[in-house]
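J.: Fold the stuff below for me.
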Amino acid sequence: MGKKNNKDRVILVRCSEWEIRQINELSRKNHQTRSAYVRNCALHGTAREQPVEIMDALRDLDYLNRKIGNNINQIVKASHARGFVMKEDTDALSRLLTRLDKSYEKVYRKLVRKRHGNHKAAASERA
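T.: The predicted structure follows:
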């Protein structure tokens, strides 16, 4: 079961039209919702930017997961209607699964590089 989102409290903040436009723009640039952006700035003093490459890869993963789910539903429906699964269906699913694996690997490599980069930076700061 997924983690429950317990963000059920609201804080009202008065802003000028210009400030709202700035907050909206900065939250978009940081690939965050306005709420997450303001929360991160208030609690951490920064927006905690995510690298664009990681956000793009995660969006691609989400897209591929949805496509796979759609294909699986089509395959199940076809197999029930015809009593068998067509080769084109399984080939399409296989291609999407391969793309998904490559995307997961891409995200993993970027996260590992980022983590190792952060450790190197922290070590050089301690020296």
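J.: Every contact and neighbour count from this point should use C-alpha atoms.
T.: Noted.
J.: any idea which residue sits dead centre in this structure?
T.: In the chain, the C-alpha nearest the mean C-alpha coordinate belongs to residue 58, at 3.7 Å (Cα atoms, centre = their mean).
J.: Can you tell me which helices and strands the helix or strand harbouring that residue packs against?
T.: Secondary structure assignment for residue 58, by DSSP states H and E: helix 52-82. Judged by 3 or more Cα pairs under 8 Å, 6 or more residues apart in numbering; DSSP states H and E, helix 52-82 is in contact with helix 87-126.
J.: list the helices and strands the helix it packs on packs on?
T.: If contacts are counted by 3+ Cα pairs under 8 Å, 6+ apart, helix 87-126 sits against helix 52-82.
J.: The helix it packs on vs helix 87-126, what angle?
T.: 160 degrees (axes from the mean of the first three to the mean of the last three Cα atoms, to 10 degrees).
J.: one more to put side by side:
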Amino acid sequence: MAKNRYRDKEVKFFCTADELNRIDQKAAIAELDRSKYLRKMALEGYIIKRDFSSVEELVYEINKIGNNINQIARRANEVEYVTKDEIRYLKKQLEGIYSQIEKFYDEG
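T.: This is a model prediction of the structure:
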């Protein structure tokens, strides 16, 4: 490598032919050559990483409510009635789910 270059450090990485093609397409859209595009993305680009742990918790809670609804429906089919307490319990659980959904969207 020439010693009088401004950028005298070489960086290498491996990619597939498809990945290289996508990089070249994006570089062309940005009207940059591959080297300039990759340098700009490495130095100024960003990666968005979302934390979906709250979604996993929400799915878990929804599954629990689904199980409870199935149990109450089974009971209603067996004895042909559901108590007000059972309905209140389900409403309280649904309110908890709604608040978790709102929290997720507020954080997002």
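J.: picking up where we left off before, same question for the helix holding residue 58 of the first structure: list its buried residues.
T.: Under the neighbour-count criterion of 16 or more other Cα atoms under 10 Å, helix 52-82 of the first structure has 54, 57-58, 60-61, 64, 68, 71, 75 buried.
J.: What count of nearby residues applies to whatever residue of the first structure lines up with residue 101 of the second structure?
T.: Residue correspondence to the first structure (TM-score structural alignment): residue 101 of the second structure is matched to residue 104. Neighbourhood size, residue 104 of the first structure [other Cα atoms under 10 Å]: 15.
J.: that older thread, how distant is the helix holding residue 58 of the first structure from the center of its chain?
T.: 15 Å (Cα atoms, centre = their mean, to the nearest Å).
J.: Likewise for stretch 86-103 of the second structure?
T.: With Cα atoms, centre = their mean as the basis, the mean position of stretch 86-103 of the second structure lies at 23 Å from the chain mean.
J.: Tell me which residues are up against it.
T.: For stretch 86-103 of the second structure, contacts defined as Cα atoms under 8 Å, 6 or more residues apart in numbering pick out 58, 61-62, 65, 68-69, 72.
J.: ok, 7 Å please
T.: Identification of contacts with stretch 86-103 of the second structure by Cα atoms under 7 Å, 6 or more residues apart in numbering yields 58, 65.
J.: Give me the neighbour count for residue 24 of the first structure.
T.: Per other Cα under 10 Å, the neighbour tally for residue 24 of the first structure reads 18.
J.: Run through the residues that contact it.
T.: By Cα under 7 Å, 6+ apart, the contact list for residue 24 of the first structure reads residue 34.
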